[in-house]
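Visitor: Quick one, what's the 3D model for this:
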Amino acid sequence: MLRAARATYNGPQSPKGARAISLKQLRIKRGYSQRELAQRSGVHYVEIAQIETVKRNVRTLSPDTALRLCDALRVANPRKLLDSDIDSKAE
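Guide: Purely as a prediction, here's the structure:
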């Protein structure tokens, strides 16, 4: 008897979605709320929420905003924030 394959949701599969997850993962890893990250970076918490929920693509950020987020998250290489998790899983 054949069983129908059950679809499982593994999160967003687009590079845009993967980048948003990376920002959220980095923020949580550092123990910051969205508002704490906003205070540390000078980036409005609504913008952070939009990036994390894929309503805003991280690639559309200004270099200044990206650097402020990286500084606040203590990320030495901005590519860690800007590159997709999908790329790192393919290695």
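
Visitor: going forward, measure contacts between C-alpha atoms and count neighbours the same way
Guide: OK.

Visitor: Neighbours of residue 79, how many?
Guide: Neighbours of residue 79 under the rule other Cα atoms under 10 Å: 11.

Visitor: Residue 35 contacts residue 41, correct?
Guide: No: distance between residue 35 and residue 41: 9.8 Å, which falls outside the contact criterion (Cα atoms under 8 Å).

Visitor: To compare with the earlier structure, here is another sequence to fold:
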Amino acid sequence: MTAKPSIRIVDDPSVREIVATSTVTGSLTEGLLFVTLAASRALPEATGLPPSQGPVAQVTGRLVLTPSAAVEMVNTLSSLLSTIPGINVARR
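Guide: Just a heads-up that it's a prediction; the model follows:
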């Protein structure tokens, strides 16, 4: 396996953060992985009264990954999750 070339990371603070509480869909098209992320929200109605409906899943972002980027993400997330007590990162 060849070493991955070192790339300088530029972290632009104006890039918007995406919050997700769920993955809505995932698909594979033409070798790219498409993932839609959402966050559960109870949105107040314009009247200022409590919402009359339960929470909804608002789409917050769409992620398109190459297979190599998806593998990198899985490895990074698995490493992060393994540091949380009680979380099992074994595949289902």
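
Visitor: tm score of chain vs chain?
Guide: Put the two chains on top of each other and the TM-score (TM-score structural alignment, normalised by the length of structure 1) is 0.24; 43 aligned residues with a Cα RMSD of 4.4 Å.

Visitor: neighbour-wise, which of residue 35 and residue 41 of structure 1 wins?
Guide: residue 41 (19 against 16).

Visitor: any idea how far residue 48 of structure 1 is from the more buried one?
Guide: Plainly put, residue 41 of structure 1 is 10 Å away from residue 48 of structure 1 if you go by Cα to Cα, to the nearest Å.

Visitor: With residue 79 of structure 1 instead?
Guide: Counting by Cα to Cα - residue 79 of structure 1 and residue 48 of structure 1 are separated by 17 Å.

Visitor: ok, now which ones touch residue 41 of structure 1?
Guide: Contacts here follow Cα atoms under 8 Å, 6 or more residues apart in numbering; on that basis residue 41 of structure 1 touches 68, 69, 71, 72.

Visitor: just those residues now: which is nearest residue 89 of structure 1?
Guide: Within these, distances to residue 89 of structure 1 taken as Cα to Cα reach their minimum at residue 69, with 23.1 Å.

Visitor: mind checking the SS state of the closest residue to residue 38 of structure 2 other than its chain neighbours?
Guide: Closest residue to residue 38 of structure 2 in three dimensions, ignoring its sequence neighbours and counting by Cα to Cα, 6 or more residues apart in numbering: residue 59, at 4.1 Å. The three-state assignment at residue 59 of structure 2 reads strand, by DSSP: H, G, I helix; E, B strand; the rest coil.

Visitor: State the distance from residue 59 of structure 2 to residue 80 of structure 2.
Guide: When distances are taken as Cα to Cα, residue 59 of structure 2 and residue 80 of structure 2 turn out to be 24 Å apart.

Visitor: and these two? which has more neighbours close in?
Guide: Between residue 59 of structure 2 and residue 80, counted using other Cα under 10 Å, the more crowded position is residue 59 (17 against 11).
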